[in-house]
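Q: The sequence and its predicted three-dimensional model are supplied below.
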Amino acid sequence: MNKTLLVACAIACGLSLHANAATFAYISSPADGLISQYQLDESNGALSLINKVSAGDQVNPMALSPDGKVLFAALRVKPFQVQSFSIDPETGRLTPRSKAPLAESMAYLSTDRQGRYLLAASYGADLLSVQAIDKADTPSTDIRTYKTGLHAHSLRTDPSNRFAYAGNLGADRVLQYSLDASTGALTPIGEGYVSVPANTGPRHLAFSPDGKFLYVVGEMSGTVSAFSINADSGALTPIAVANGIPERLKLAHGEVRDARNNDLKDDPTPRIWAADLRMSPDGKLLFMSERTSSSVSVFAVDTTHGSLKFLDNYPVQEKQPRNIALSPNGHWLIVTGEKSDKVGSYAVASDGALKRVAEAASGKGALWIEVLQTGGQ
């Protein structure tokens, strides 16, 4: 085959792979027990509702396996369970696979970076859990649990998969552990935590792509705390804090919430209620959702030193946005609203500016988002 034909073949193969690539978003809606599947057109940000599957009452946090073959979804009603779904590699459609018990009602779900363990955090029971995932992608009935301070709110492993960190909202601590890859056991690093200022409310986590830095959103403060990660021990060192709530929002400091006063109905004061935190694929931008003002704040990230700079805050049409998610190319931000009947797609400019470009119907109380790119990566 001559050189011209080889080049033509390579171009054709590249175009074919690109054409076969697809980006899907899976969004849980606990009020109707559904997981809705959307396709995101990464050329223009358009969202299309593809399918809905029944997952179970109060389906809430979800997690994708690292290989993109399985979606795990936690049900927050007794008996507490995790439902797993197989993902069709071509269409992205979900097929119910198996169920396994969970230790408690879980507010957060993730897997380790190798897909060997299911990790979870229980806000109401103040604990973290780890359970092995077998070769059939079914979580074990043998569950390790770890008590925390009041209101554990997240648990994730770092990019190296040697360490795990958790937001402990009610204790104003970020918990730090070593992960035993052979057993899934978590061992506290040092004292087992680093503290943040009182009434910060550490919630969700995000890592820099190179694994050098950890970022934690404060639910009650609307700040993002930055930490460096010791490459040898995994110990965290605070390096910066950035405020994501501009004065124009006129929000008072937040308060700890639980099932009894989640909406603070007896308190008419608009209060900070930050929720999700997402890092752009290139590690240069960080996005934080804020529910009371229905907005998203954007920070610039110093990729060398880990420090943050608040850029701006943008209103979103989705009321009470709990979760947000970025497309794999980083050009689009998907936003859900717990009190919205729409899911929105926003174009992300190079400076982090957001512009709404598309929408699709959502399930009731839509909140958790997982994004998957299939084929052509």
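A: Everything's here; your move.
Q: hey, let's count contacts and neighbours off CA atoms from now on
A: OK.
Q: Strands along the stretch 101-250 of the chain, start to end?
A: Secondary structure of the stretch 101-250 of the chain (DSSP state E, counting those that start in this stretch): strands located at 108-111, 117-122, 127-133, 139-147, 156-157, 163-168, 173-179, 186-195, 202-207, 213-218, 223-229, 236-243.
Q: need those in CSV with mean neighbour count and distance to Val371, can you?
A: Shown next, in CSV, are the strands of the stretch 101-250 of the chain (neighbours: other Cα atoms under 10 Å; distance: least, Cα to Cα, whole Å):
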stretch, mean neighbour count, distance to Val371
strand 108-111, 24, 13
strand 117-122, 28, 18
strand 127-133, 23, 21
strand 139-147, 16, 21
strand 156-157, 24, 17
strand 163-168, 26, 22
strand 173-179, 24, 25
strand 186-195, 16, 27
strand 202-207, 27, 15
strand 213-218, 27, 20
strand 223-229, 23, 23
strand 236-243, 17, 27
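Q: Second structure follows, compare the two:
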Amino acid sequence: MALSPDGRYLYAAFRGLPYRVYVFEIDPAGDDLGFLGTAPLPADICHIGLDATGRYLFGASFSGNSMSVSHIGDDGLPDETRAIPTPLHPHFVALTADNSHLLVPCLGADLIVSYRFDAGLGHIEEAGRLRLAAGSGPRHLARSPMNDAWFVISEKAATVTAFSETLDGAMIAGQTLPILQSISISAPKASDIRAGGNRLYAAERNAGRIGIFDISSCGDLVWQGEIETAPFPRAFSLDASGRFLLVASEKTNQFAIHKIDDKGMLCPAALRGIGTRPTWITALRGINEIT
């Protein structure tokens, strides 16, 4: 799922046949969703994201080894979609802060690929590649809101790697740290990553834990601790206030709510029931308190 930059629309990719994206309008006065319509997608899309203009929707197709690019019309619905081949198993799409480049981690190729993006024309061309450790499996990305530092979580290695991007799309890798440092995992399966303030949060599914890092002013990471969350955390999201972290537990049909304290650490989870096998979670509003 992905929110439009202006908060008016919610986009949800359906992973079954026929492959489509569902579009909902968000009620500005409350939390209701109004169904607008659907549009076709060229493949099974595992992650979607929008550019800063809200005019382009990007998707990563793990099984299709491609990414989709959909132009969005004035009514909020995609009206034109094309597929672009990528290296093996792309799993995430993210735009840089200036909307000039699209970054795509390719889990099966141990690469992050940078694409130059022209929002006026919708033109995309490859600008650079960053190779990570063999077999690490880069999965998702997060960008620090403080200093534009980037971080990638690697599924098979259960690590977080810091990296930076130059103006021409080249990428430079920094430090790599394990997500969890209090326990060892024989078959790691890291999942999601988010940055909020000067903190970075990274989840490992088989252990059911979230690692917490401090982000320095220069983009370096310092491990601060870890906490148990809902079992098999597939994805998580920060609410609009930055005071709560919401975790989708794929195998227990629950989601967890962690309050974030004044130091950026996570409080023990409050669990709530949800639909079957949740794989993504998006906060539409800020949360006042856990009820």
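A: Good, I have the coordinates. This is a predicted model, so every value here is computed, not measured.
Q: Can you give me the TM-score here?
A: The TM-score (TM-score structural alignment, normalised by the length of the second structure) is 0.94; 286 aligned residues with a Cα RMSD of 1.5 Å.
Q: if we can go back for a sec, of the strands of the stretch 101-250 of the first structure, give the one that comes closest to Arg291 of the first structure.
A: Arg291 of the first structure sits nearest to strand 213-218 of all the strands of the stretch 101-250 of the first structure, at 12.7 Å, using Cα to Cα.
Q: Report the contact partners of the alignment partner in the second structure of Asp134 of the first structure.
A: Counting by TM-score structural alignment, Asp134 of the first structure corresponds to Gly73 in the second structure. For Gly73 of the second structure, the contacting residues are Arg55, Asp79, by Cα atoms under 8 Å, 6 or more residues apart in numbering.
Q: what about the aligned residue in the second structure for Asp172 of the first structure, how many neighbours?
A: Under the alignment (TM-score structural alignment), Asp172 of the first structure maps onto Asp110 of the second structure. When neighbours are defined as other Cα atoms under 10 Å, Asp110 of the second structure has 23 of them.
Q: Could you check how far Asp110 of the second structure is from Ile48 of the second structure?
A: Separation of Asp110 of the second structure from Ile48 of the second structure (Cα to Cα, to the nearest Å): 20 Å.
Q: List the residues that contact whatever residue of the second structure lines up with Thr148 of the first structure.
A: Taking TM-score structural alignment for the superposition, Thr148 of the first structure sits opposite Thr86 in the second structure. Counting by Cα under 8 Å, 6+ apart, Thr86 of the second structure makes contact with Asn65, Ser66, Met67, Cys106.
Q: still contacting in the first structure, which of these?
A: Mapping those onto the first structure (both residues aligned by TM-score structural alignment, their matches' Cα atoms under 8 Å) leaves Asn65, Ser66, Met67, Cys106 still in contact.
Q: for the third one, what are its contacts?
A: I take that to be Met67 of the second structure. Taking Cα under 8 Å, 6+ apart, we find Met67 of the second structure in contact with Phe58, Gly59, Ala60, Ser61, Ala83, Ile84, Pro85, Thr86, Pro90.
Q: Which one, of the strands of the stretch 101-250 of the first structure, ends up nearest to Glu338 of the first structure?
A: Nearest to Glu338 of the first structure among the strands of the stretch 101-250 of the first structure is strand 108-111; the distance by Cα to Cα comes to 16.2 Å.
Q: Check what contacts that closest one and list those residues.
A: Residues from elsewhere that reach strand 108-111 of the first structure, judged by Cα under 8 Å, 6+ apart: 61-66, 73-74, 117-122, 153-157.
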